[in-house]
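# Mind looking at a prediction? Sequence and model below.
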Amino acid sequence: MSAHTAGARTSTDGADDLATVDAFWRAANYLSVGQIYLMADPLLDEPLQPEHIKPRLLGHWGTTPGLNFVWAHLNRVIVRDEQDTLMITGPGHGGPGVVASAWLEGSYTERWTHVSRDAEGMAELFRQFSFPGGIPSHAAPQTPGSINEGGELGYSLAHAYGAAFDNPDLLVTCVIGDGEAETGALAGSWQSNAFLHPVHDGTVLPILHLNGYKIANSTVPARIPAEDLQSLLEGHGHRPYLVEGGFDGEDPAAVHDRMASTLDEITGEIRRIRSRAAAQHAAGQQVERPRWPMLVLRTPKGWTGPTEVDGRQVEGLWRSHQVPLPGVREDPEHRAQLERWLRSYRPEELFDDDGRPREHVSAHVPAGERRMSATPHSNGGELLRDLRLPPTADHAVEVPAPGAVSASATGTLGGWLAEVVRRNPETFRIMGPDETVSNKLQDVFTATDRQFLGRLEDTDEHVAPHGRVLEVLNEQLCQGWLEGYLLSGRHGLFNCYEAFVHIVDSMFNQHAKWLEESRRIPWRRPVASLNYLLTSHVWRQDHNGFSHQDPGFLDHVLNKKPEIVRAYLPPDANTLLATMEHCLASRDLVNVVVAGKNEQPQWLGPHEARAHCVRGIGYWDWASTDTGSEPDVVLGCAGDVPTIETLAAAGLLRTHLPELKVRVVNVVDLMRLQDERAHPHGLSDREFDGLFTTDKPVIFAYHGYPWMIHRLTYRRTNHADIHVRGFIEEGTTTTPFDMVMLNELDRFHLVIDVIDRVPGLAVAQSALRRHMVDERLRCRDHTRRTGTDAPDVADWTWQGA
C-alpha cells in the first residue's frame, strides 16, 4: 500500500482548514466521552463529582475517535466538492461518535428538539446515551444519518453498495472495522464492486479502519503482513491508499495533513474514473470495470484516550474497546484521570459559555441536506416514490374451471415482473443468488439483463454492465444490497430457494428490528417493504434431497412483532400475482411469499384470486359438499402442494363418502389464523368460528412445520379439534408424491385423518381406512420400481361435482 500513499495536498487547503477539521474532531471526541460517562456538568464548570457520573457506564470508546476523524475529514471534502455523501459506520460500537457529529451539525436537534444545541442540550445528549428511556449505544434508527445500526457486524459494505445502486450522484463512504472485516458477510461484500456501474450507480468508498483489536483480542487484518493485505484488496478490485498515524504520541496535525492529502487524491481519482466511464458510455462503448480506490486507515484503538490506567496500557490496545476508566464513580484517581482526558480536548476552545459549538468548529460543516447526518438518503422514505405497477390481469392465467389448466406460478409472475422493470427503470431491482432462471422468473430477461462489470464472454446470456437483476451466489450479499437499496428510498425483490434463505436469518432479524424502531420515530418516513419470494420449496425439492428441504424460515419470521411481518402462501399463479402486487405496494413490512415454480393445477381466475387475496382466507364452495348446512369436517390448507393434496382428499371423500359434509377452507394470508388481538390481519373469533366451526374436526394441511398452525390458533374455541399435517423433517431424494407421503401430508393420509376424527367413521369405515393405507403402499411400491409417481397421482386433476 505504500506505493499508493498520497503526496502533498492541493494548494486550496491550508493549515487553517485543517485546524477547523481538528476542532470538529476534538469536539466530537469530547462529546463522545461525555456520552459514555457524564450525566451532569457537561462543560466541566466544576471539578467532577461522583454525582456527575452515570451509575452504569455503558458504551464503547475504542473505535469512536477513528470514526470521528473520518467524519471530520469527509466534511471538508463535501463542502469543497459540493458532494452528496452518505456515511455508513460498520463498527457497531461507534455510536457515540455518530451521535456527537449529528449534534455538532445541528441535525440531531432538528430531529430531537429537546436535545438543544447548547449546554442544556449537551447535558441531555450525555444523559440519554445508553440510559433507561434514552438511546442505544449503536448508530440506531434514532440516530440521524444512519441506515446501518451495526448491532451485528458484517453488513455495512453490502448496505453501502445497496444505497449506491441507481444513485449516480451519491458518494457512499463505508467505515469497516477490522473486527468486522473478519465476518463472512463482510468478506463476501468485497465482491460488490464487480456490480457497480460507474455511470448509472453511485460511488462506494470503503475505509478499512485498522486499530488492531476487537473486544479482547487482536484482529486478523491488522496482523497480516501489509503486502498481503494490499494483495488481498487489489485482488478484490481496489486500489488501496494508506494513511497511518497517531502512534507513539505523534502530533495529530501530521496525521490530519496525510489524511487530507490522501482524500484529495482519492476523490480526484473517483472523478477521473467517472468521467472516463461517462465518455465511454456517451460514445456507445462498453463501460469498463474500474479499479476503485479505497482507504486503509491505521490508527491506535482508543486514540487520544488514556494511555495507561492503573499501570496497564489502554490506548492502542483492546482495553480501550469499551470503558477505559471503569471506576470513575468510586475511584477519585480514575475520576481525576477522566477529567484530565476531557480537558485534553480543550473544550473552552470548542464551545462557548452557553455550550454552543464555536464558529471554527462548524467551519467545515456542510449546509442543509449535504450534512451526512441530514442526507435524505439515510431516511429513504423522504425520497421514496410509488412503483408504477402494471395490471395483473394482463398477465393472469385464464381458468375456465378449477383445475382445468396447469401453469407455473413463478413463471407467470416472471412476465409481470418484467413489466414492473420496464415501468420502473431506476427504482426497482431483483436480487437473488443465481436462481432467477431456476426459479422460473426468466421472463424478466425480456426487459433487462443481469448487471455485471467483470469480464464478459460470448457465451454469457443476459449479462451486461447495466441491468436490473443482481445475481451473486451469496444470500447475505443479496440481503444486504436490498436492505441498503430499500432504506435509501427504492423498491426491490429478493428471490431465493426456500431452504437456503436461512443463511440470512440474522440479517432479517436486524432489519425487522430496525423497522420496528423506525415506526416509533416520527421523522423516520416509511420505506418500501422487504419482499422475499421463496420458491424451489420443500415439497418440490425431491430431486435435490434432504439438504434442500426446509420450510422453517416462516417460523423464524413469525417470531417478530406482528406489525412488521406478513406471510403469504398463494395456492396458484393468479393468487401469487395478486399477492405480489400487494407486497410491492406496501411499506415498512417484511413480506414472505412462498410459491412453487412447477407446473401445477390452477384453481382461481384473476377476479376470484384477487378477492381471495383481499380476504386472505376463503371457503371454497366449489370444492365443498356442505353447502347450506353445518359441515361434518373441515379440510383446511395453506400452501400450493397442501392445497393439491387437500383437494385430492376432498375428491376421494366425495367418491367414497358422498354423504359426508366436507368444507374446504384455503388460507393465503397465514396471519388470518391468528386472533385479531394478536395480529392486525387476525380474524375475530366470530369469523374464525364461522369458517372452522366450534366443535367439528379440522384437518389442516400446511406447507411448513405443523406446530406453527397450533401456535397461531391456540386461543381459538376449537383448537383441541384442529389436527395439522405438514413437514415433519422427513426427506430424501425421491419423487414429488413420495415426498408428501414421507411427511404424512398425502391425500390418502388426510382421508385417514378424517375417518379417525369424525365421530362414527372409525368403525363404519374401517375398510375404507384400510384401502387408504393400501393406496399409500401401492404408490410407494410404484416409485421404488419405476422411479416415478403412479400415473393416477402424477396426472391427477380435479373432477368437480
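All right, it came through fine.

# drop to CA atoms for contacts and neighbour counts, all remaining ones
OK.

# Quick one: residues contacting Met1.
Counting by Cα atoms under 8 Å, 6 or more residues apart in numbering, Met1 touches 226-227, 230, 240-242.

# Next, find the distance separating it from Ile176.
Per Cα to Cα, to the nearest Å, Met1 is found 17 Å from Ile176.

# In a markdown table, list the contacts of Met1 along with secondary structure and distance to Gln442.
What follows is the contacts of Met1, written out as a markdown table (DSSP: H, G, I helix; E, B strand; the rest coil; distance: Cα to Cα, whole Å):
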| residue | secondary structure | distance to Gln442 |
| --- | --- | --- |
| Ala226 | helix | 45 |
| Glu227 | helix | 44 |
| Gln230 | helix | 39 |
| Pro240 | strand | 38 |
| Tyr241 | strand | 41 |
| Leu242 | strand | 44 |
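
# Selection in ChimeraX covering whichever of those residues are buried, please.
In ChimeraX syntax, the buried subset of the contacts of Met1 is picked out as below (16 or more other Cα atoms under 10 Å):
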select :230,240,241,242
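
# Below is an additional structure, to be compared with the one above:
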Amino acid sequence: MDTTQSGLATAPLGHEELARIDAYWRAANYLTVGQIYLLDNPLLRESLRPEHIKPRLLGHWGTSPGLSLIYAHLNRCITARGLDMIYVTGPGHGGPAIVANTWLEGTYPELHPSVNHSEEGMKQLFRQFSFPGGIPSHVAAEVPGSIHEGGELGYALSHAYGAAFDNPDLTVACVVGDGEAETGPLAGSWFSNVFLNPVSDGTVLPILHLNGYKIANPTIFARISDEDRMSFFRGVGYEPFLVEGDDPESVHQLMAATLDACFDRIAEIRADARRSANGKPVRPRWPMVILRTPKGWTGPAEVDGVPVAGTWRAHQVPLSGVRTNPEHLEMLEAWMRSYRPEELFDATGKPAAEILDLHPEGAQRMSANPHANGGLLLRDLVLPDYREYGQETEGHGRTTGEATKVLGKWLRDVISANPDRFRLFGPDEVESNRLGAAFETTDRQWQADIYPTDEHQAPHGRVMEALSEHLCEGWLEGYLLTGRHGLFTSYEAFIHIVDSMFNQHAKWLDSSAAIPWRRPIASLNYLLSSHVWRQDHNGFSHQDPGFIDHVMNKKADIVRVYLPPDANTLLSTMDHCLRSRQYVNVVVAGKQPALQYTSMDEAVRHCERGLGIWEWASTDGGQSPDVVLACAGDAPTLEVLAAADILRQALPRLRVRVVNVVDLMRLQPETEHPHGLGDREFDTIFTSDKPVLFAFHGYPTLIHRLTYRRTNHDNIHVRGYKEEGTTTTPFDMVMLNDLDRFRLVIDVIDRVPGLGENAAGLRQRMEDARHAAREHTRTHGEDLPDVAEWQWPH
C-alpha cells in the first residue's frame, strides 16, 4: 500500500527534542484528565479521595490525546519555520485538551490571571472546566485561539478555508474528526481546495483524526479499506500522508517527519504558483495528514473487565464511578501518575522549563494568534456613497425597478474598493439574484479546469460560489471570524439549509460579546432574494419565508431583520448592515421588476426611522384614522397600496393610515429589543383602539409574537403566508394566502365598526374581483392586466 510516506526522514527528532515533545504531550494529557475529574489535589500531593472528584463528570477524553499530539508537533513547526498558524478543532468536544494547551502556552493565564502557572492556578483550571460558573466542555469562544465551537460537527474545514482566503501568510491547521467526516457539510468541504488560490490565499492543512469510533459506533473512514480511503482523498485533490501507531516514540518521530514533508511541499506549491502566477492556473495537490491512533490513547486499557482504550467506550469519561467506586478511584490515580507529573511541573505547579521552551512566543502561539480574535485585525470597509446609486423615481409607486439589480451596482464598487477584505458568497445564485454587476469588476474564484465557454471563472475572484449553502456559510463565517467582511446571498426558501449553522454562529457572537478580550467582528449579513411571493413559477418547494421566524428566536442583542420595500431602501439598509458589528443581519428583498416607492432622500429617512407613516398614501389627514393598513415586505407593500387606492376611490370619507415597516425589530417594545418602539410612540402610529390590518411577508404568527404586549394587540389582524402555494402567477400567490388587495379591502369592511352595512356593495365587488382574477389566471396563465400593471395613481 502506498501511504505517501516514501522519502520521509526516519528519525528527525534528536533525543532531547523528542523528550521535550513527549513531556509537553504528557503534560497536556495530564491537564486534560484533571479537568474532566478533579476539584482539588491537582498535583496529586496525596492519594485521591472522593472529595477531590467532581460530582458530575463531563468531558470527552477519547479524541483529546490526538488533539494534543497534533498541537505539540505544530508548535515545533511554528518555531522552526516561523509559521503564522491557527488551529481549528473539528472535534470541539475535545475541549479540555485545547484548554490544556492554551494553559501550557501561557495564553490562558494571561487572559485569566487567577488561572496562572501555579498549583492554585492548576486547581482553578481543573475546577472551572464544565462546571457551574466556569467554561463549556467544548472549544467555545472562551478558549483563546479558537474560531470554531465544534459542538455541532461538520463545519471545521469550511471555517478553515474561510479563514485562509485573503490571508496569504496564514496556515490553518484543521483537525477533522473521523465521526465528523461523515456529515454532509464536511463531506462537501473537502472540495474547498478547488477555490484556494496559492498566491493570494493562505494554506489549509487538513488532519483527519482517525481514532476509529463515534459515541457508540465505528466510523466509516476507519472501516473502509486503506486503498479506498487513500483513493478518496486523492480523488478530492489531496496528497495524503499517513501517521499511525500506538507507540508514542515512533508516532512522535513519524509525525515530525510527516509535518516536515507537508510544510516542505506547501512551500514548494506556493513558490511554484508565484512563479507561474501569470500563466495557466494549475490546481495544486495540497498535502493532508491522516493520523490513526487509538481512541482514548494512554487511558485505561480495561475497566470492569471490558476493553476501553481503543474502543468507543473511551469516547467520553472512561471511569464513570470514581466518587463511589474505590477501584475506579485507584485506577484514576494510577492513570494520572502514569504521565509522571513530578517531571512535568515544579514544586509550585509551574510547567517544567523544557515544556515552556517548546511552544512559540507571543502572537506566534496558536492560542494568541490575532487571526483567531478577528476583531483585532478588522478594518472598516471603504463604502461608496450608496445615495449615488439610487433608483430615480417619478412620484410614488409609478416607476418600475429591480431592487437587487440596483444593489448589485453598488456591491460591484464595494468589491473594487475592498480587494482584500470583502467577498460575496452564494450557492450558484449571484447572477440569478440579479447581482451580476459584480462580475463587471471581479470573477468567481476557481482553481479547477476552465473551458472557453465558461464565464467569469478565474484563479482569483471576489465571488465565491459553490452549490452548497453549508459551504458558503462556513466559508463566510471563517472569513468573518478572522477579521474580514462579506455578504451571503441565497434563495429565501433554501437558506433553511444553514439553520443550525446560523444558530451556532449567533451563539458564538452572543458568548464572545461577553468576553472582554474578544473584539467585535463584522456582522454576518444575509440577502434573501427569490423570495416566497415571487417563486410562483418554481412552485411550492421554493415558497418558504420561515427563516425570519428562526432568526427571531435568538437574543435581541444579536439579530436584526430588515424588509426594505424597494431599491432605495435596500441600498440604505445594506450600507447600514455592512457597517455594523457583532450582529446577524437578515435582509429580504425582491429581484423582480417592481414598483418603487421612495426617493433616495425619503428612503434614507424611512430607514433611519425603521418604520413610518406614508402620508402620501394615507387619507387620515394627520388625524385619528378609522383603520391602519400596515405592511412589511415588497409584495405586501404593493397589495396594501393597491387596497388603499381602492378604498380612497370607493370610500373617500374613510380615514386610512398606511404604515410601512422596514426594520421588523421596531415592532417590539423597547424593553425587548434595542430597536424597539416605546409603547407611547407605537400607539401614536398604530393607534390604541383602531383596527390594524397588517400585510406581512412571512408567517402571520410572527407579527403577533412581536406585538402581543401592545395596548391594541387584540385589534391587530395579520395577513401573510399561510403555507398555501403552487406553480401559479404572482397575484394568484397572494390570493391563495388571502394577502391580496381585494381581500384586504374586505378585511377593512369587516373590521371597521359600522362600515359593513354601508359598504356591502363594495364588499361584493371585491369578492367578484377575486373570482375574476382567479378565472383569468386559469384561462390565460397570467394575471389580469389591471392587476399586473397597477400603479399608484396620484
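Received the coordinates, thanks. The structure displayed is predicted, hence computed values, not measured ones.

# could you pull out the strands for the stretch 351-500 of structure 1?
Using DSSP state E, counting those that start in this stretch, the strands found in the stretch 351-500 of structure 1 span residues 406-408, 428-432, 450-451, 463-464, 469-471, 491-497.

# so the fifth one aligns onto which residues of structure 2?
Taking TM-score structural alignment as the measure, structure 2 aligns residues 463-465 with strand 469-471 of structure 1.

# swap in the first one?
Using TM-score structural alignment, the residues of structure 2 aligned to strand 406-408 of structure 1 are 400-402.

# chain center to that stretch: distance?
Averaged C-alpha coordinates place stretch 400-402 of structure 2 at 31 Å from its chain's average position (Cα atoms, centre = their mean, to the nearest Å).

# any idea how far His703 of structure 1 lies from Glu105 of structure 1?
Distance of His703 of structure 1 to Glu105 of structure 1, computed by Cα to Cα: 52 Å.

# would you turn the contacts of Met1 of structure 1 into TSV with distance to Phe131 of structure 1?
Below are the contacts of Met1 of structure 1 laid out as TSV (distance: Cα to Cα, whole Å):
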residue	distance to Phe131 of structure 1
Ala226	41
Glu227	44
Gln230	42
Pro240	40
Tyr241	39
Leu242	38
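
# right, and out of the contacts of Met1 of structure 1, which lies closest to Asp81 of structure 1?
Tyr241 (20.1 Å; Cα to Cα).

# List the residues that contact that closest one.
Shown in contact with Tyr241 of structure 1 (Cα under 8 Å, 6+ apart): 1-2, 4-6, 262, 293-296.

# Please enumerate the strands of the stretch 651-794 of structure 2.
In order along the chain, the stretch 651-794 of structure 2 carries the following strands (DSSP E, counting those that start in this stretch): 656-661, 692-696, 716-719.

# Would you reformat these as JSON lines and include distance to Gly299 of structure 2 and mean neighbour count?
Listed next are the strands of the stretch 651-794 of structure 2 as JSON lines, based on distance: least, Cα to Cα, whole Å; neighbours: other Cα atoms under 10 Å:
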{"stretch": "strand 656-661", "distance to Gly299 of structure 2": "60", "mean neighbour count": "26"}
{"stretch": "strand 692-696", "distance to Gly299 of structure 2": "58", "mean neighbour count": "27"}
{"stretch": "strand 716-719", "distance to Gly299 of structure 2": "60", "mean neighbour count": "21"}
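
# could those be laid out in a markdown table, adding distance to Gln582 of structure 2?
Formatted as a markdown table, the strands of the stretch 651-794 of structure 2 follow (distance: least, Cα to Cα, whole Å):
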| stretch | distance to Gln582 of structure 2 |
| --- | --- |
| strand 656-661 | 23 |
| strand 692-696 | 27 |
| strand 716-719 | 32 |
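
# mind checking which of these is nearest Pro294 of structure 2?
Across the strands of the stretch 651-794 of structure 2, Pro294 of structure 2 has its closest neighbour in strand 692-696 (55.8 Å, Cα to Cα).

# Over in structure 1, find the residue span that closest one aligns onto.
Taking TM-score structural alignment, strand 692-696 of structure 2 hits residues 698-702 over in structure 1.

# in the superposition, what's the average offset of the matching stretch relative to structure 2?
Taking mean Cα distance after the TM-score superposition for structure 1, the mean distance separating stretch 698-702 of structure 1 from the aligned residues in structure 2 is 0.3 Å.

# got a list of contacts for that stretch?
Stretch 698-702 of structure 1 is touched from outside by 633-639, 642-643, 645-646, 692, 709, 721-727, 745, 750, 753-754, with contacts defined as Cα under 8 Å, 6+ apart.

# Got a quick PyMOL command for the buried subset of those?
Applying 16+ other Cα under 10 Å to these, the buried members can be selected in PyMOL as follows:
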select buried, resi 633+634+635+636+637+638+639+642+643+645+646+692+709+721+722+723+724+725+726+727+745+750+753+754
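
# Next step: the contacts of stretch 698-702 of structure 1 restricted to helices.
Judged by DSSP state H, the contacts of stretch 698-702 of structure 1 include 642-643, 645-646, 692, 709, 750, 753-754 as members of helices.

# wait, which of the residues you listed is closest to Ala578 of structure 1?
Distances from Ala578 of structure 1 to those, taken by Cα to Cα, are shortest for Thr643, at 17.7 Å.

# OK, contacts around the closest one?
571, 637, 666, 701.

# Kindly report the same for Ala160 of structure 2.
Residues near Ala160 of structure 2 by Cα under 8 Å, 6+ apart: 88, 172-174, 204, 475, 478.

# Can you name the two of those that sit furthest apart?
That would be Ala173 and Trp475, which, of the contacts of Ala160 of structure 2, are the farthest apart (Cα to Cα) at 15.2 Å.

# So between these two, which is more surrounded?
Trp475 (28 against 23; other Cα atoms under 10 Å).

# tell me the strands in the stretch 151-300 of structure 2, going along the chain?
With strands called from DSSP E, counting those that start in this stretch, the stretch 151-300 of structure 2 shows them at 170-177, 203-210, 238-244, 286-292.

# Output the ones you listed in a markdown table; the columns should cover distance to Ala141 of structure 2.
Shown next, in a markdown table, are those (distance: least, Cα to Cα, whole Å):
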| stretch | distance to Ala141 of structure 2 |
| --- | --- |
| strand 170-177 | 17 |
| strand 203-210 | 21 |
| strand 238-244 | 30 |
| strand 286-292 | 26 |
